[in-house]
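Student: Prediction below, plus the sequence it came from.
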Amino acid sequence: MEVIFMNRLSKLSGQHEEHAQLWIGEEEGAWHLGWSRYEEGDREDSSWYEGSSWDELLHIYRHQLAIQMSEGYRPLIQGLFHESEDLKSRSYGGQRLHCYSERYGNEELYADLCTWRRRRAAADRKAPYFIATNRLLRMISAFVPQTMDELMQLPGVGESKANEYGQEWMELTSGVERSTAFPLDWVQSVLSEDEYESWLYKQKEQKYKQELDKFTTRKQVLEGMKEGYTLEEIVNRSGLSRRELIELLETLDLEGYETDSLLDAELAVMPEQEQEAVWNAYEELGDSFLKPVLHKVYGGDKPGGGNLEQVYERLRMIRIRFRRHAEAERNAG
């Protein structure tokens, strides 16, 4: 195997320094990604990836590397994913307050704030994150503001939010003992650089995990389509809901992937006359919204006793073909 990339990393564990190597190799058209850890003369190897997809390797590389760096490993050669620029641009202000609040927040107060948010969201008929984000509630729990002036020193609290919810927050924080004070410029000196960097890499780990999951799901859907699986089989394989899968099919079709085989199989049970009526409704009403098309074709009734979600599925599948046809006509013109 030819190693095409290698970097050495190390971390301090008490008075002991641990070493590791991250490497990428190629052998007979297959990519290999691995991690080797050295401790007291012993070497422990871990294979992170072996396969033909460079894109998949990169997704796994970023996620696994972020895990190791959040646990304290630092590279000999910087720039593994432009972390030096990222750290420089995010070293001050709200990010450090966010880091401190996650590491040193008052969990009991945070739970009380979350309970308050659920009740207020239900009363106002709003999504909880419109009331206050987890990040903001973490900051309130860590810094325990007890006046409106202190509250408004927290990132994410403007005059409008303070006027609307501030008094209720003050009621929750008023009886809580705190060991810190405002203003919060002391956070800069309390957080060590290594502690802050490890927290930032933990955020990267979560971000890259989401990207890896999205890539894996997309790969499973494409493989399922290639193998001729039904919509339900792909749902079971990928973990997506039927609606999420059809929305992904819309994206894949726009990107040029072949979706007709799957659409043919799913629409085979739908009468051609009904499909034609849906197509004509798109031509008349446009394809931006489904409800006008539904009412145009079916009025207040659902076809064949089917459930409404099934009807919308078919409308979305026909819309995939309609949009492709409309795009082809625009290009031809």
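Tutor: Arrived safely, thanks for sending.
Student: contacts and neighbour counts: CA atoms only from here.
Tutor: Noted.
Student: And the contacts of stretch 24-41?
Tutor: Applying C-alpha atoms under 8 Å, 6 or more residues apart in numbering, the contact partners of stretch 24-41 are 1-6, 18-23, 43-54, 57, 61.
Student: rerun that using 10 Å as the cut-off
Tutor: 1-10, 16-23, 43-54, 56-58, 60-61, 64-65, 68 (C-alpha atoms under 10 Å, 6 or more residues apart in numbering).
Student: And these, which of them are buried?
Tutor: 8-10, 18-23, 49-50, 56-57, 60-61, 64-65, 68 (16 or more other C-alpha atoms under 10 Å).
Student: Does L22 belong to a helix, a strand or coil?
Tutor: strand (DSSP: H, G, I helix; E, B strand; the rest coil).
Student: ok, second structure coming up, stack it against the first:
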Amino acid sequence: MRIVFLNSLEKKDGGAMIRGAQVWIGEEEGVWRMGWNELLADGQTEDLWYEGASWSEMLHIYRHRLAAKLGEGFRPVMEDIWDEKEGLTRRGMAAQKLFCYSELNGNEPVYNELTAWRRKKASAERKAPYLIASNRLLRMISVFLPQTADELLQLPGVGENKAGEYGAELLEITKAVERKRTFPLDWVEQEIDGEVFRTWLYKQKEVKYRAEMEKFSIRRAALEALAEGLKVEDICTRTGIERRDAVELLENLEKEGYNTDDLVSAELVEMPEAEQQAVWLAYEELGDALLKPVLHKVYGTEAAEGGSLDTLYERLRLIRIRYRRHRESARHAG
């Protein structure tokens, strides 16, 4: 096997190395292999991270697995194997330090009170809780305890609109709690140990790259199902995603240029032709940006409120795939 990449890492405790490791990538007759060798007191262990023909898949796994190791405290002997500041501006790095500090120094009683407030507010406004405030924002508010609107606006994720809409209620909670540190929050940078912050950043990358890797795997499974002539239910079985998400994935694949026509035809085989034509004409009249007007046009408001609403929407989206492909072909032909 031809090694095309190799780097050494080490894990230290108090400045002394306690464990060494190597991450490597090799190739042999079109097959990529990637692994992690760890040097232990009683010998060496080898963990094969990937073996296959896909360079893209291997890179997704590499980023995720390496981020996990860096999050455990391993550091590269050769620098620049990973830049933890990648893509971050100075302002962005300052925000990350606020996130880090608040997560490592939690104030659970206030955080729980804030999440209870958010839950009631979301129910009253019929919104998803994250649209009101993210967990990360509530965590920061619970730790830094802003006492004024100006202080609240100094937290990343709080803009004028959010402060105007929810600021008074948030401050009512935080003002009732005694705080030990004040604003501005420039003291945070001095409070965070540099190595602790690096480890925290790597753990954030691990979460990010895990999500990207899972998304890549789902996309690959969907493409394989298309090539095999399978249906939506088969995609759901292979990937574990819901039908709604599978149809959305098909829409995105169609936009990328993949042909989903066989699968769409198989899914619509039980839908009467006249009904399909009515949906098509509704798209021509109303456009394809919104599904609800088309639903009401074809089925009426009463029928659209029945128990088969998910099925109706799925069929509308499948026909929209065809409609958009037809419209794009006509545009290029013209």
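Tutor: Perfect, I can see it now. Everything numeric here is computed off the predicted structure, so don't read it as measured data.
Student: Out of the buried ones among the contacts of stretch 24-41 of the first structure, which sit inside helices?
Tutor: E56, L57, I60, Y61, Q64, L65, Q68 (DSSP state H).
Student: where do the helices sit along the stretch 201-334 of the second structure?
Tutor: 232-239, 243-255, 261-267, 273-286, 292-303, 309-333 (DSSP state H, counting those that start in this stretch).
Student: For the first one, give the aligned segment of the first structure as residue numbers.
Tutor: Following TM-score structural alignment, the partner segment of helix 232-239 of the second structure in the first structure covers residues 231-238.
Student: which outside residues touch the matching stretch?
Tutor: By C-alpha under 10 Å, 6+ apart, stretch 231-238 of the first structure touches 216-225, 228-230, 240-246, 262-263, 265-266.
Student: Now that stretch: buried residues?
Tutor: For stretch 231-238 of the first structure, using 16+ other C-alpha under 10 Å, the buried residues are L231, I234, V235, S238.
Student: what do you get for stretch 289-297 of the first structure?
Tutor: Quick answer for stretch 289-297 of the first structure (16+ other C-alpha under 10 Å): L290, V293, L294, K296, V297.
Student: got the buried residues of stretch 231-238 of the first structure as a markdown table, with distance to P303 of the first structure columns?
Tutor: As requested, these are exported to a markdown table (distance: C-alpha to C-alpha, whole Å):
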| residue | distance to P303 of the first structure |
| --- | --- |
| L231 | 21 |
| I234 | 25 |
| V235 | 24 |
| S238 | 29 |
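Student: Closest to V278 of the first structure out of those residues?
Tutor: Closest approach to V278 of the first structure among these (C-alpha to C-alpha): L231, at 20.8 Å.
Student: E247 of the first structure versus the closest one, what's the distance?
Tutor: As judged by C-alpha to C-alpha, to the nearest Å, L231 of the first structure and E247 of the first structure stand 12 Å apart.
Student: ok, now E195 of the first structure?
Tutor: 41 Å.
Student: same question, T133 of the first structure
Tutor: 27 Å.
Student: Kindly report the same for G228 of the first structure.
Tutor: Distance from G228 of the first structure to E247 of the first structure, by C-alpha to C-alpha: 19 Å.
Student: Also S10 of the first structure?
Tutor: Counting by C-alpha to C-alpha - S10 of the first structure and E247 of the first structure are separated by 44 Å.
Student: Over to S91 of the first structure?
Tutor: 38 Å.
Student: How about E227 of the first structure?
Tutor: Counting by C-alpha to C-alpha, the gap from E227 of the first structure to E247 of the first structure is 20 Å.
Student: follow-up on the earlier one: of all the ones in helices among the buried ones among the contacts of stretch 24-41 of the first structure, which two lie farthest apart?
Tutor: Pairwise across those, and taking C-alpha to C-alpha, the largest span is found between E56 and Q68, at 18.6 Å.
Student: circling back: including distance to Q146 of the first structure, could the ones in helices among the buried ones among the contacts of stretch 24-41 of the first structure go into a markdown table?
Tutor: A markdown table is the format used below for those (distance: C-alpha to C-alpha, whole Å):
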| residue | distance to Q146 of the first structure |
| --- | --- |
| E56 | 49 |
| L57 | 49 |
| I60 | 45 |
| Y61 | 45 |
| Q64 | 41 |
| L65 | 41 |
| Q68 | 39 |
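Student: what sits against Y258 of the second structure?
Tutor: Per C-alpha under 10 Å, 6+ apart, neighbours of Y258 of the second structure: L223, L226, L250, E251, N252.
Student: now that we have these, which one has the most neighbours?
Tutor: L250 (24 neighbours; other C-alpha atoms under 10 Å).
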